[in-house]
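Trainee: here are the coordinates; sequence isn't available:
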């Protein structure tokens, strides 16, 4: 099976399909490399290379019981990119994965990256503070995390319909597909789930987003119950220097399940727009 060993000795499972220009997917909180598989298969069918990996404590990767902060997680991402020697890369971060994408760029630069896609990303800052009054109250989130120790299943069942947009026009997700998401999260290391949630809620990316200069495509549903487009996509667009926001009407947080065909088309269009100038120039030289 394909694994890489990170700089701290953690083994990460990854999927690497196709041989074209690379698109690397960073999954949502509690999800693994299976999450984007439908869109990945679509991209391979269009001649691209699609890659995803299991975050530490998720899926088939090691569960070391540590390293669930964004610095370590972005270093894991850097190790995957370097191991596979990826260039001209499009990075796609769904939900929590958006933070890994941003922190990777601010820690490693963009020499290998042509553009990023932030898909329903939990950015720029989720926690309520005096200068971020629309965020989530810290004590409420801490209590929720504590409840997950023994009652994660109850919480997942209560929030499943909102995740897949049950009842929204065009959001028809089978029970089998919905339950696969629940089982993925339920099977994630409980410690990893709790500490990754802490990182998602408490990490402030507001100072980092303006430093990113590669093109950024922002995709957010207008019915996202995990992070609203006002708290997420619109604030990201205000902070990123070179960004475009697409708002999907009647769309929830689980966009891979509800809007896969549209996502594929938007990713292909973005990839076509984001080739580095030196590559285009080289292509036209005699």
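Mentor: Okay, I see it. All values reported here derive from a predicted model rather than from experimental measurement.
Trainee: CA only for contacts and neighbour counts going forward, please
Mentor: Noted.
Trainee: Check which element follows the top helix by length along the chain along the chain.
Mentor: In the chain, taking DSSP state H as the definition, the longest helix is helix 138-164. Of the helices and strands lying after helix 138-164 in sequence (DSSP states H and E), the nearest is helix 175-187.
Trainee: That following helix versus helix 138-164: what angle between them?
Mentor: 150 degrees (axes from the mean of the first three to the mean of the last three CA atoms, to 10 degrees).
Trainee: mind listing what's buried in helix 175-187?
Mentor: For helix 175-187, the neighbour count (16 or more other CA atoms under 10 Å) marks 178, 181, 182, 184, 185, 186 as buried.
Trainee: try this one next to it:
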């Protein structure tokens, strides 16, 4: 506006004077703009050096893992491990709750999921656990409580068993895949391989449609008579899934279904809370929660009648209350 006014006042001057005046004014704007950019850049550089609640850690094999880190660094940390094929965002209801209770809350996007690197390889439980170890070392987490849902329960189990003995205070498994989902001679109650092959086929054929149907039906129990589906929850699930890599999700089906965590569970000595929905259609309770509880040295088991696999979203008040009692005990 100032530039237009200046030019208007010089309408009777020669074109040379108009051009000279305009260039001079533009130059002054440029100098001021450059100074402002310099100040803004300096401020940006300073803010990047600060903890802004979201950042990345790079693993030994070059994978960038996105994480959120909220709350006072002096508080006891709670680390949340998300399910397949989601991201750290799936823990919003728990992270905000425990942040309000004075805890430090941390959640990451598994490799190939969410905002983490969409690498081709390493989509197995050993790499998942090693990535968590890199994060725990980067943040120097001590006396931490690890909470894993579904596939995240397998990830947390392997991390605690192999990497976290000096850093972990307690473990929580919610609708978790251990000890083993796949039906084998030693695990006759597991699910047949055809079930997981079917998941891979549907993902490869039309991932977007598959994810919408998965969230609309069995994950949250919205396919049960009388259920009232939340479109917001369905689309949030779909959003998280579609943000990740189809390759990572495809490989991840093998990781969560065929990994045997029996020896990991036997080696864990920290107090562990095992929670499960009695109407879990994704990880059937009978062949998971009670078996894990028996293998753990110090476990507490609670199965919620009629609650679905995605109970942390559908019934956060119930889950959060039990988690709080356990972590503060």
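Mentor: The structure has been received and is ready for your questions. Note that the coordinates shown come from a computational prediction; the quantities given were computed from them, not determined experimentally.
Trainee: Can you calculate the TM-score here?
Mentor: The TM-score (TM-score structural alignment, normalised by the length of structure 1) is 0.90; 273 aligned residues with a CA RMSD of 1.8 Å.
Trainee: one step back: just name the closest of the buried residues of helix 175-187 of structure 1 to residue 217 of structure 1, please.
Mentor: residue 181 (24.8 Å; CA to CA).
Trainee: Trace that closest one over to structure 2, please.
Mentor: Under the alignment (TM-score structural alignment), residue 181 of structure 1 pairs with residue 237 in structure 2.
Trainee: Let me see the contact set for the nearest residue to that match once chain neighbours are set aside.
Mentor: Nearest non-adjacent residue to residue 237 of structure 2, counting by CA to CA, 6 or more residues apart in numbering: residue 215, 6.4 Å away. Residue 215 of structure 2 makes contact with 234, 237, 238 under the criterion CA atoms under 8 Å, 6 or more residues apart in numbering.
Trainee: How about residue 241 of structure 1?
Mentor: Residue 241 of structure 1 neighbours (CA under 8 Å, 6+ apart): 210, 211, 212, 213.
Trainee: next one: residue 55 of structure 2
Mentor: Applying CA under 8 Å, 6+ apart, the residues near residue 55 of structure 2 are 66, 67, 68.
Trainee: looking at this, the second one is in a strand?
Mentor: Yes: secondary structure of residue 67 of structure 2, determined by DSSP: H, G, I helix; E, B strand; the rest coil: located in a strand.
Trainee: That one contacts residue 108, doesn't it?
Mentor: Yes: using CA atoms under 8 Å, residue 67 of structure 2 makes contact with residue 108 at a distance of 3.9 Å.
Trainee: hey, what's in contact with both of the two?
Mentor: With CA under 8 Å, 6+ apart, residue 67 of structure 2 and residue 108 have common neighbours residue 88.
Trainee: quick one: residue 162 of structure 2 and residue 122 of structure 2, what's the gap?
Mentor: Residue 162 of structure 2 sits 17 Å away from residue 122 of structure 2, going by CA to CA, to the nearest Å.
Trainee: And for residue 265 of structure 2?
Mentor: Distance from residue 265 of structure 2 to residue 122 of structure 2, by CA to CA: 22 Å.
Trainee: Of the two, which one has the most company?
Mentor: residue 265 (24 against 17; other CA atoms under 10 Å).
Trainee: From residue 95 of structure 1, how far out is the equivalent of residue 323 of structure 2 over in structure 1?
Mentor: Residue 323 of structure 2 maps onto residue 267 of structure 1 when the alignment is built from TM-score structural alignment. Taking CA to CA as the measure, residue 267 of structure 1 falls 16 Å from residue 95 of structure 1.
Trainee: So those two - more neighbours on which side?
Mentor: Taking neighbours as other CA under 10 Å, residue 267 of structure 1 and residue 95 compare with residue 95 leading, 25 against 19.
Trainee: Tell me which residue of structure 2 lines up with that one.
Mentor: Taking TM-score structural alignment, the alignment pairs residue 95 of structure 1 with residue 150 from structure 2.
Trainee: show me what contacts its match?
Mentor: Residue 150 of structure 2 touches 82, 83, 84, 173, 174, 175, 176, 177, 283, counting by CA under 8 Å, 6+ apart.
Trainee: Alignment lookup: the first one to structure 1.
Mentor: Think residue 82 of structure 2. Match for residue 82 of structure 2 (TM-score structural alignment): residue 27.
Trainee: if I pick that match, what's in contact with it?
Mentor: By CA under 8 Å, 6+ apart, the contact list for residue 27 of structure 1 reads 33, 35, 36, 52, 53, 54, 55, 93, 94, 95, 96, 97.
Trainee: 10 Å - rerun?
Mentor: The contact partners of residue 27 of structure 1, taken as CA atoms under 10 Å, 6 or more residues apart in numbering, are 33-36, 52-55, 92-98, 100, 119.
Trainee: Equivalent analysis for residue 205 of structure 2, please.
Mentor: Listed by CA under 10 Å, 6+ apart, the contact partners of residue 205 of structure 2 are residue 199.
Trainee: what about the equivalent of it over in structure 1, distance to residue 186 of structure 1?
Mentor: Aligned counterpart of residue 205 of structure 2 in structure 1: residue 150 (TM-score structural alignment). Relative to residue 186 of structure 1, residue 150 of structure 1 is positioned 11 Å away (CA to CA).
Trainee: And residue 175 of structure 1, by the same measure?
Mentor: Note on residue 175 of structure 1: its distance to residue 186 of structure 1, by CA to CA, is 16 Å.
Trainee: Could you count how many residues lie near residue 95 of structure 2?
Mentor: Residues within reach of residue 95 of structure 2, counting by other CA under 10 Å, total 26.
Trainee: do the same with residue 110 of structure 1
Mentor: 17.
Trainee: what sits against the aligned residue in structure 2 for it?
Mentor: Residue correspondence to structure 2 (TM-score structural alignment): residue 110 of structure 1 is matched to residue 165. Neighbour list for residue 165 of structure 2: 143, 159, 267, 268, 269, 270 [criterion: CA under 10 Å, 6+ apart].
Trainee: what's near enough to touch the first one?
Mentor: By CA under 10 Å, 6+ apart, the residues touching residue 143 of structure 2 are 75, 76, 77, 78, 164, 165, 166, 167, 168, 169, 170.
Trainee: which of the residues you listed are buried?
Mentor: Taking 16+ other CA under 10 Å as the criterion, what is buried in the contacts of residue 143 of structure 2 is 76, 77, 78, 164, 167, 168, 169, 170.
Trainee: What is the nearest of those residues to residue 219 of structure 2?
Mentor: Taking CA to CA as the measure, residue 219 of structure 2 lies nearest residue 78 of those, at 24.5 Å.
Trainee: Sounds good, over and out.
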